[in-house]
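>>> Here is a sequence with its predicted model. Questions after.
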Amino acid sequence: MTAAYLEEAVSMMDAAFFRHETVSRCLGLPNDTAALAELKQLTTAAAKDGVSVIAIDKTTNKVIGAAFNKLQVKDDTAFANFANSWKQKRAKAIVKFMAEVDSLYNFFDKCGVDCLLEFMFVGTLPAYRKKGVAKKLCEASIEIGKDLARGVNVKRSVDGRKLRLEPVPKIITAIFSCEATKVIGKKLGFKVVVEEKFEEYEFEGRNFASVVGDEISTFTLEYRDLK
């Protein structure tokens, strides 16, 4: 991710992720333009960590996919506080959902780390799916994490700030909410630590299972070492 492509990549995620991803649909995000506008703040903030990745169609120079990755540090509440400043309930709800799922397995304590790299949002434009783009985005993100873990500062600033090497992640984590991403996780050596049924979650009285139907029954919380 570079400054030149940041705005396009943030806008692209509206069509590539928030209008199609399972939890986003369960929360009704595709039809909530105000919430989608607030979520652009979230993706932009994540990109400022300098560890996000984009995929570009070389024939058009168009951003067709992205992995917005976030460096999470133990006991840092800045990101949660950021979301708490929003007004839109659906925007707040997706951050709350991610926080609740993350709380099911304390990576910092269980893995003995003080920093991790999180796949926050990974999306590919519909016309470019089933071509291996999402897997490549995840592979590139893992390589960034490995470089940082080795002490090589490959962070790329998107706002002109100089980014220090620290904090250095030791693991990479993800919530996989569709079968395609679960397959990618398995291929890339991720370990499932939590698997939850969608029927155990609801928003405004509507059970998630009533939205996903037979499409998928569970989502997973997974991780792998950056070695």
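On my side now, so go ahead.

>>> Please make it C-alpha for all contacts and neighbour counts, starting now.
Noted.

>>> Which residue comes closest to the residue nearest to the spatial centre of the chain once chain neighbours are left out?
Nearest to the mean C-alpha position of the chain, counting by C-alpha atoms, centre = their mean, stands residue 120 at 1.5 Å. Taking C-alpha to C-alpha, 6 or more residues apart in numbering as the measure, residue 120 lies nearest to residue 69, with 5.2 Å between them; neighbours along the chain are not counted.

>>> That neighbour - that's part of a strand, no?
Yes. Under the criterion used here (DSSP: H, G, I helix; E, B strand; the rest coil), residue 69 sits inside a strand.

>>> Quick one: residues contacting it.
Contact criterion C-alpha atoms under 8 Å, 6 or more residues apart in numbering gives 46-47, 49, 51-53, 117-121, 141 as the residues in contact with residue 69.

>>> Swap in 7 Å and give it another go.
Taking C-alpha atoms under 7 Å, 6 or more residues apart in numbering as the criterion, residue 69 is in contact with 46-47, 51-52, 117-121.

>>> what about the strands in this protein?
53-57, 62-73, 115-124, 171-176, 191-197, 202-203, 206-207, 218-225 (DSSP state E).

>>> Give me the distance from the fourth one to the chain's centre.
Taking C-alpha atoms, centre = their mean, to the nearest Å, one finds the center of strand 171-176 at 8 Å from the center of the full chain.

>>> for the third one, same thing?
Strand 115-124 has its C-alpha centroid displaced from the chain centroid by 3 Å (C-alpha atoms, centre = their mean).

>>> Next, the angle strand 218-225 makes with that strand.
Our comparison of strand 115-124 with strand 218-225, counting by axes from the mean of the first three to the mean of the last three C-alpha atoms, to 10 degrees, yields an angle of 130 degrees.

>>> cool, and the longest one?
Note on geometry: by the same axes, to 10 degrees, strand 62-73 and strand 218-225 are set 70 degrees apart in direction.

>>> buried ones in strand 62-73?
By neighbour count on 16 or more other C-alpha atoms under 10 Å, the buried set for strand 62-73 is 63-73.

>>> Put this next to the first one:
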Amino acid sequence: MVKFTTDGKYRIESLSSATLPGALKIINDHFFQDESVCMGTEVNKNPLAMEELLELCADAALDGMSLVAVSNDSDEVVSAMFNKLQEVPIEGSEKTFFETFAEERCKQASSRALVDLMVEFDTRCNFYERYNVDCGCEFMFLGSHRHHRQKHLGELLCRTAVEQARKIKNVPVTPLTIQDLGPKYSFMKPRNPVTRVPKICTALCSAIGTQKIVRSLGFTVVATFSLKDCIFNGKPFSERGVTTFCEAVTKRID
């Protein structure tokens, strides 16, 4: 699956073992530094927390749903979108993917706080019960190189992600393997692939640009959360310059 921008300068393609390092660099150097919750939880100042969240990206990549935008001039990744297939736990006591990751693999307070906030917002929205579905595709992290913003790459990535999730029941994606992630993540344990078909796409959008993108794609705003009063390490996010809000959005694709 490859798409090109109208000017031919960029292409959108599925994340692969070859593009994973570049995609992780985009998230590390541009998303973690500029995104509101990353600033509010001081992930942007904590290299160890960033490493833990890059591991989260690598784990999500195993689903085969993540995408990248590549510059045709340099052949470098300039925008990355990590998506996670989410299944509703069969047993009521079973934890979700993000809950398990936070408890077992987030050792830094900053990374734990960020994932915990994702879990809290997801729980308050209750997407799956609200729409009576058992599987969805969550748009997890979306970041672009600062020199390649305002090129509509985020919009094209989101649009492609919706199309991919909608077609998965007829055109299954190819999951990545632990080996595809490279030596750095060889310690990770293989997990069973998601077998259910996503019926909704969901996202927690903290950037105004992303909020505009998903609205243009027909997503519904389920809830709006103020970020300025969220607390980390005894201080509200507003004291770290975060005064924005997060929109929880969803779109049916079945």
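Yes, it's here. Owing to the predicted nature of the structure, the values given are computational and were not obtained by experimental measurement.

>>> coming back round to it: distance to residue 31 of structure 1 for the buried residues of strand 62-73 of structure 1 - can I get that in JSON lines?
Output for the buried residues of strand 62-73 of structure 1, formatted as JSON lines (distance: C-alpha to C-alpha, whole Å):
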{"residue": "63", "distance to residue 31 of structure 1": "23"}
{"residue": "64", "distance to residue 31 of structure 1": "22"}
{"residue": "65", "distance to residue 31 of structure 1": "21"}
{"residue": "66", "distance to residue 31 of structure 1": "22"}
{"residue": "67", "distance to residue 31 of structure 1": "23"}
{"residue": "68", "distance to residue 31 of structure 1": "22"}
{"residue": "69", "distance to residue 31 of structure 1": "25"}
{"residue": "70", "distance to residue 31 of structure 1": "26"}
{"residue": "71", "distance to residue 31 of structure 1": "29"}
{"residue": "72", "distance to residue 31 of structure 1": "30"}
{"residue": "73", "distance to residue 31 of structure 1": "33"}
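
>>> ok, so of the residues you listed, who is nearest residue 187 of structure 1?
When the buried residues of strand 62-73 of structure 1 are compared for distance to residue 187 of structure 1 (C-alpha to C-alpha), residue 67 comes out closest, at 17.1 Å.

>>> what sits against the alignment partner in structure 2 of the closest one?
Taking TM-score structural alignment, residue 67 of structure 1 has residue 81 as its aligned residue in structure 2. Contact partners of residue 81 of structure 2, counting by C-alpha under 7 Å, 6+ apart, are 66-68, 141-143, 157.

>>> quick one: residue 81 of structure 2 from residue 136 of structure 2, how far?
Distance check for residue 81 of structure 2 against residue 136 of structure 2: by C-alpha to C-alpha, to the nearest Å, it reads 16 Å.

>>> ok, longest helix in structure 1?
For structure 1, the helix that runs over the most residues, judged by DSSP state H, is helix 133-149.

>>> so how far is that helix off the chain centroid?
On the basis of C-alpha atoms, centre = their mean, the separation between the geometric centre of helix 133-149 of structure 1 and that of its chain is 13 Å.

>>> list the helices and strands that helix packs on?
Where contact means 3 or more C-alpha pairs under 7 Å, 6 or more residues apart in numbering; DSSP states H and E, helix 133-149 of structure 1 is packed against strand 53-57, strand 115-124.

>>> which residue packs closest to residue 140 of structure 1, ignoring adjacent ones?
Of all residues apart from its sequence neighbours, residue 53 sits closest to residue 140 of structure 1 (C-alpha to C-alpha, 6+ apart), at 7.1 Å.

>>> Which residue of structure 2 sits opposite that neighbour in the alignment?
Aligned partner of residue 53 of structure 1 by TM-score structural alignment: residue 67.

>>> which ones are touching its match?
Applying C-alpha under 7 Å, 6+ apart as the definition, the contact partners of residue 67 of structure 2 turn out to be 13-15, 80-82, 157.

>>> do the same with residue 230 of structure 2
Counting by C-alpha under 7 Å, 6+ apart, residue 230 of structure 2 touches 236-237.

>>> counterpart of it in structure 1?
Matched across to structure 1, residue 230 of structure 2 falls on residue 201, judged by TM-score structural alignment.

>>> The counterpart of residue 171 of structure 2 in structure 1 and residue 128 of structure 1, how far apart?
With TM-score structural alignment as the criterion, the equivalent of residue 171 of structure 2 in structure 1 is residue 152. Per C-alpha to C-alpha, residue 152 of structure 1 is found 32 Å from residue 128 of structure 1.

>>> remind me, longest helix of structure 2?
The longest helix of structure 2 (DSSP H) is helix 109-125.

>>> Pull up the aligned stretch in structure 1 for stretch 25-41 of structure 2.
Taken onto structure 1 by TM-score structural alignment, stretch 25-41 of structure 2 occupies residues 11-27 there.

>>> need the contact list for the residue nearest to residue 254 of structure 2 when sequence neighbours are not counted.
Across the structure, with C-alpha to C-alpha, 6+ apart as the measure, the residue nearest residue 254 of structure 2 apart from its sequence neighbours is residue 199 (4.9 Å). Taking C-alpha under 7 Å, 6+ apart as the definition of contact, the neighbours of residue 199 of structure 2 are 133, 135-136, 252-254.

>>> In structure 1, which of those residues still touch?
Comparing those with structure 1 on both residues aligned by TM-score structural alignment, their matches' C-alpha atoms under 7 Å, the contacts found in both are 133, 135-136, 252-253.

>>> Who wins on neighbours among those residues?
In terms of neighbours by other C-alpha atoms under 10 Å, those top out with residue 136 at 25 neighbours.

>>> OK, contacts around it?
85-87, 198-201.

>>> Adding distance to residue 47 of structure 2 as columns, could you present those residues in TSV?
Supplementary listing: these in TSV, determined by distance: C-alpha to C-alpha, whole Å:
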residue	distance to residue 47 of structure 2
85	27
86	27
87	30
198	33
199	36
200	33
201	30
